[in-house]
Each structure stands twice: as structure tokens, then as C-alpha cells.
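>>> the following block contains a protein sequence and its predicted model.
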Amino acid sequence: MVRILSFLLAVSTFLQIQAQELNGIWRGSFYNKYEYLIYREAAIYRYEVQLYNIGKGVKGVTYSYQDTRFYGKASMIGVWSGPSSNLTIKENSMEDLKIAGGGDGCLMTCYLTYRKEGNREFLEGTYTSVNMKNDTIPCGSGVVRLEKVTTSDFEEEDFIKNPPTAKTGGKPQVKPGQGEFLIKKPAPKTTTPPKTGTTATVKKPATPPAKSPVKKPVTPAPSTAKKTTTTPPKTTTTKPATPQPKPGTVVSKPAPTPTPVPTPKPQPAATNTEPKKIAVKPPAPAVLKNRTNELVETISTSAKVLEISFYDNGEIDGDTISVYNNNRLLVSRKGLSTEPITVRVQLNEEDPDQEVIMVAENLGSIPPNTALMIVQAGSQRFTVRLSSTEQKNALVRFRYDPNALK
């Protein structure tokens, strides 16, 4: 008797599973697991499925969306296997698609398993996806999770408002061989996760093979396939036909659009017509303004670096000098001797003239203050004798001339 009761219970459970119908609205999300490793919650796309089934056949529509950057509506067919609680749905055409910046979408095939926890019902599993215009171009794969809900984020389809039955007609039909194709889940492919910092791919907007699954907005790809006729979703006064989730609905933030980094435009090469950059000459100090700056010599050279040395010109009698270059102090109150006081001066096309001024800080024991200037300009050597007093300074002007002898 116990065995008979157990057998009847098992048969009853089997019949209940067989009779399970998935009619209604299922809402949740999908994401590419490798993209999720990089962007976390920002990589999750929202997904809604409105479907009806009678027995084995399943038909309906799907919505994939992510704020205002991406929205796609697709028609779908499917197969429900009661004994294994498995549902396979295949998006077969894109009915509406909005992608910021343009581009193609992707069509998903979802392999889901039904489970129930108390009063809550779930469909969970994986998905694969291909380009909506070329099914040989994959868009990626990932995870899908849906829960049965009572309301839609969009307009409810007629089969949701007035579900068809076997008696009223409209039963979904599975074409010969189609059921086996849909239920036969493809073997998982070994995929190498993208390196951190690379752009993972998600679902919808289709691009080259490296892009991830589903209708995710991407850079527009050249269209080589036929155009898809789209039918905009129905509009009502109470529900939006655009992908705006209802208040209270948890919405994952969109994956950050990799900013793409802009390539700097090449800058035009400098030409000889550009204005010359001349160094700003500081104001002259009082010792240069209050004394006469007597020009001793002008030296033209093609050398750009000058090494200038100062020696005492005669007996070492305690002469002390300061040296200025274009009003800038280079040497301050140093005594002349047989050891050189050396400074470096640079010449160039932008600022070709440099003035070097020797200032007598005292007259020593034998006036005036005299010095021997030796200039090394490349392979050239110049010797200049300078004399300075308390009323005048000794000025030597250097001029850059690329045509001068080196």
C-alpha cells in the first residue's frame, strides 16, 4: 500500500511539472562574467521577458535595456521541457533598437532552469549571443537571472493581457527539428578572461567578435546584412514605451563607456615665420644706470656657447670686479688674479645679442681697474683688454651669426 501511495505521489508530481506553464512576465538581469570582474555592478544589463507557453512551445518578446544609452526589443521563440525544468529561448528578430551613437545589436539564446522557492519563481542560467545581422559573429556569453513578476517596465503584450489557451487558439508551435535545436545546449567554450584594463564585451549592441553579449551600445560596425524591420513598442497613457524603469525598480548602473582616449592631433611643425622668442631683459641695476657703459668691442661668432675668463692685466694689485650679462649678475665682487674668473654665456637665433659688462668694485693700488678677457668661442679665441673706473664700466657685445667663422 505504501509503495502504491509513493508511486501515485511521484506520478502526481511529474504531471504537475509537465503541466507547469511559464506564462507571464519575468524580469532580472544578464551580464558577461569577465566584464563583471572589471566593472562589477556597472556591467549588469536589465532584462525582461514576456512569454506564454502551452505545453512544449514558447513564444514572446524580450527587452534588454540600460538607462537611455541602450534599449532593444526582440521577438523570441522557445521550448519548455517540463521533466527537466529547462527552458530555452531564442531571440529571432530585433523589433526595436536604440543605441546611443548607433550600431548593430545582438540576439541572445538563453538556456534557463526553472526553480521555485516558496511563492517565488525563478529562471536562471546562461546565454550566448550573435550579431543581429550576421550570426557568424559572436557577441559574447554570460549569466542570466530572472524572477517572475506581476507588472512590466514596458507595455504588456496582448498575450499577457489575454493569455491564449489550447481551446481559444494561438498555441505556440514548435517547428519540426526546432525543439531539438533549442534544447540542445552548446558545450561551454573555454574562454580566456580579458586582462584587467581591457574593454570586456556585453550583450546587445554587436561589434567585432571580441565584444561581449547582448544589446550593448558599441561603436557602429559596418552593416553587411539585411536591414531589420522594427516595430516600435505600443504606447499607453499609463506605461512608457521607452526604456524608463518604474520608480522603486532597482537599476544597475551602466558599464562605463570606455571613454575612449582621444588621439592628439599632430601639431604643425615650427616654421621660420613664427615670431622669435626673445628673453625678457631684467631692469638694469643702479651701477649700470649710474655709470657710463663704454663699448670696448663687438664680437660676432657662430658658436652658441662662450667661455669667458677674466684675469688681472698687470700686477696683482687687489682689483675687484663684478660681471653682468644682459643686466643679470654673474660674478659679485671677486678679486682678479692669475687664476681665472670664468663664466659661460649662450647665444642663439631667438636672442642673438648678449652684453657682458665688467664693473670695477674698487681701483686697487694702481688705478684704473684693468682686466684681461679671454673668450673661447668654439675653435675661435678672442682676447680683449678691459678698463673700468668708478665713472665707467667696460662693455663687450657678443652677436650670434651662423655665417661667421667658427
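On my side now, so go ahead. Numbers count the residues shown, from 1 in each chain.
>>> going by C-alpha atoms from here, please, whenever you check contacts or count neighbours.
OK.
>>> now residue 92: closest residue in space that isn't a chain neighbour?
residue 76 (5.3 Å; Cα to Cα, 6 or more residues apart in numbering).
>>> secondary structure element for residue 112?
Assigning secondary structure by DSSP states H and E places residue 112 in strand 106-117.
>>> helices or strands up against the following helix or strand past that strand?
The C-terminal neighbour of strand 106-117 among helices and strands, as given by DSSP H and E, is strand 120-131. Under the contact definition 3 or more Cα pairs under 8 Å, 6 or more residues apart in numbering; DSSP states H and E, strand 120-131 sits against strand 106-117, strand 138-149.
>>> out of the ones you listed, which gets nearest to residue 182?
strand 106-117 (8.5 Å; Cα to Cα).
>>> buried set for the closest one?
Neighbour counts over strand 106-117 (16 or more other Cα atoms under 10 Å) mark 106, 107, 108, 109, 110, 111, 112, 113, 114 as buried.
>>> and the fourth one, how far from residue 322?
Distance of residue 109 to residue 322, given as Cα to Cα, to the nearest Å: 87 Å.
>>> quick one: end-to-end length of stretch 126-144, please.
End-to-end distance for stretch 126-144, by Cα to Cα: 5 Å.
>>> ok, now stretch 77-92?
Stretch 77-92 has its terminal residues 7 Å apart, counting by Cα to Cα.
>>> below is an additional structure, to be compared with the one above:
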Amino acid sequence: MRWCNSNIKNRNAGHTYTGKPIYILSLRAEDLNGIWKGTLTQGPGGCFPRYFLELQINFSGDRVTGRAYDYYDKTHYVKMSFTGRYNARTHRLVIIENKVLEAKIPQDCLPCIKTYDLNYTTTGSEEQLSGDWKGVFSEKNTVCPPGKIQLKKETVSDFPADVDQPDTLALLQSSLHLQPREKELVKTVTVGSPQIKIELYDNGEIDGDTVTVLINGKLLLYRQMLTDKPLTIDFNAFPSTEYELVMYANNLGTIPPNTALMMVTAGDRKFEVYLSSSEQKSAAVKFVYKP
């Protein structure tokens, strides 16, 4: 969990690169997008000598973003957001955690915000990330005992697949209480690209329909009116992971029910899906990315 005991002695803190340049390349054979799972070790002074680690990596060009879960078990974990960059020439990945999103750990432990220095390798069909980490406590400027990381690319996550959400909507959702409604699955869309673009239009006459939209429980649109101009959502999908979009009707407009045309773009393919929500049921669409 990158948790450390709070009685570690003060040392010089900070994150530094090793001096190796990180190049931006136009061609790459590797695709780091997806779920990476394995172990993280920590030197003497940490709460535990060994943790499980899961990285949910969104990969675009040479840049990565995502979520890190390090955990002793699924009820005791630290969830972090991170950014980073991958050098396709040297197969080196540098990740820097930037925010503690959630911490369910013992009271005498503290989250440690880390920098990862990892190398990408393959053994047969198995993809691996391995290397070192170092970090500092999230609450004070002291160094955590560093350690090693060993990960493999997997298809199943131990935690819900996260979807990026603006901070303003995250704050709004924390105080929002939508009335529970039955969900009606309209369609399951299988795509061949991880980058998915969703555009929502009023289906037919513009009559004042407003909607709230969630993906995997994350609020991404709130009380937005459907018109002939699209309401747009972009998100990244992990292989073989299910994503559920729910369209919640805030009203029924002047011509019930609340209806929308959804245009889905993934790579060079486009899909049309027609949605209808009422005060009793919310329309749902599932997405699965299969490379």
C-alpha cells in the first residue's frame, strides 16, 4: 500500500530521474493500456514488507495516466492517481503518483506518494513491468523505505475499473442523491479501440429533455439538455472489462418519454444506439473493448 510507519527519521525528500532522457517516438510495438497486477515490496520501517499492487493504465502515445491500488487485502488499500511517460526505445516507464484518492489503512500507517521506475519486458506471450520505487509520506516531508515492483498484464481487475471524472463532478456526486430506478439494458457494444467517444442528441423534436449520465457509477454529465448539438463524453476502456453507461432522466420534456440518439465512435467504427428513459427506468448500454 505504500504505507509506512509514522516514526521514520527525517531524510532528504524529493523525486529525481536517473538522468536518462525520455524520448517521444511515433512508432511503438507495446500497448501498456490495461490492468497490471503483482507485488510491491518495502524495506524495513514500512507497515508491511510486501503488498499486492494493481495499476490501471490509460496509455496514449508516450503518456500514461491512471489509478494505482496497493493493498494488503481488498479491505485495506490505498488508491492513488498517477501520470507518467513511456520511452519505447528503452522500454522504460516512469510513473509519478500525484494524489491520494482513498486510504483504508491502519491508523499507525501513512500513505506514501511514490515514483515508479519500471522496465517493460515480454516472456513468450506474457507482458511484464518490473523495477524500483521510492516515495515520500503524503502528510510530511520524510522518505518512505523504498522497494521493488513486479507486475504482469492481466485481464481481470481486483477493483472496479475507474473512469476519469472532473473534480467538480466528483465533488457534486459526493452530495448528490439520485432516486434509485430500475435499469433497462438497451445494448452491449463491442469495440476494437480503447478510446471511446460518446455523443448524445435529442432523438426527434427538441422538447427540453434533460439527462444525467454515469459510467460505472461515475457522474459524467449532470442535468444537461439534449439538443441538436452533442453532449460529449470521452473515456478509455481496458481490454475485456465491462463499462456500463446509464442515462437518468431528470425530466420527460414536453413529449414523454425522455429519448436520445447516442453516437459511439471507437477507432474507425461508429455505432448508433437509441435510448429511452422514464421516471421509473433508466436506459443502460454496456461497452466491452476487445483488441
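Nice, thanks for sending it over. Keep in mind that what you see is a predicted model, and the values were worked out from it rather than measured.
>>> TM-score, when you put one on top of the other?
Between these two chains, after superposing, the TM-score reads 0.46 (TM-score structural alignment, normalised by the length of structure 2); 151 aligned residues with a Cα RMSD of 3.2 Å.
>>> now the strands for the stretch 301-406 of structure 1?
305-312, 320-325, 328-335, 341-346, 353-360, 369-377, 380-388, 392-400 (DSSP state E, counting those that start in this stretch).
>>> of those strands, which approaches residue 49 of structure 1 most closely?
Residue 49 of structure 1 sits nearest to strand 341-346 of all the strands of the stretch 301-406 of structure 1, at 77.0 Å, using Cα to Cα.
>>> which helices and strands sit right next to the closest one?
Judged by 3+ Cα pairs under 8 Å, 6+ apart, strand 341-346 of structure 1 is in contact with strand 305-312.
>>> if we can go back for a sec, okay, the angle between the strand holding residue 112 of structure 1 and strand 138-149?
Put simply, strand 106-117 of structure 1 runs at 30 degrees to strand 138-149, going by axes from the mean of the first three to the mean of the last three Cα atoms, to 10 degrees.
>>> and strand 106-117 of structure 1 with strand 120-131, angle?
Using the same axes, to 10 degrees: strand 106-117 of structure 1 against strand 120-131 is 160 degrees.
>>> helices and strands around strand 106-117 of structure 1, which ones?
Strand 106-117 of structure 1 sits against strand 86-99, strand 120-131, strand 138-149, with contacts defined as 3+ Cα pairs under 8 Å, 6+ apart.
>>> tell me what angle the longest one forms with strand 120-131.
Put plainly, it is strand 86-99 of structure 1. 60 degrees.
>>> switch the strands of the stretch 301-406 of structure 1 over to a markdown table; also include mean neighbour count.
Below are those laid out as a markdown table (neighbours: other Cα atoms under 10 Å):
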| stretch | mean neighbour count |
| --- | --- |
| strand 305-312 | 20 |
| strand 320-325 | 20 |
| strand 328-335 | 15 |
| strand 341-346 | 15 |
| strand 353-360 | 23 |
| strand 369-377 | 22 |
| strand 380-388 | 16 |
| strand 392-400 | 21 |
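>>> any idea which of these gets closest to residue 27 of structure 1?
Nearest of the strands of the stretch 301-406 of structure 1 to residue 27 of structure 1, taken as Cα to Cα: strand 341-346 at 75.3 Å.
>>> quick one, that closest one and strand 369-377 angle?
Using the same axes, to 10 degrees: strand 341-346 of structure 1 against strand 369-377 is 40 degrees.
>>> immediately after the top helix by length along structure 1, which helix or strand?
Ranked by number of residues, the top helix in structure 1 under DSSP state H is helix 2-19. Tracing the chain C-terminally past helix 2-19 of structure 1 and defining elements by DSSP H and E, one meets strand 24-31 next.
>>> give the buried residues for the helix or strand that comes right after that following strand.
Sequence-wise, the next helix or strand downstream of strand 24-31 of structure 1 (DSSP H and E) is helix 33-39. By 16+ other Cα under 10 Å, the buried positions in helix 33-39 of structure 1 come out as 33, 34, 35, 36, 38, 39.
>>> including distance to residue 381 of structure 1, could these go into TSV?
Shown next, in TSV, are these (distance: Cα to Cα, whole Å):
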residue	distance to residue 381 of structure 1
33	75
34	72
35	70
36	72
38	67
39	69
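>>> nearest to residue 342 of structure 1 among those?
Lowest distance from residue 342 of structure 1 to these (Cα to Cα) belongs to residue 38, with 61.6 Å.
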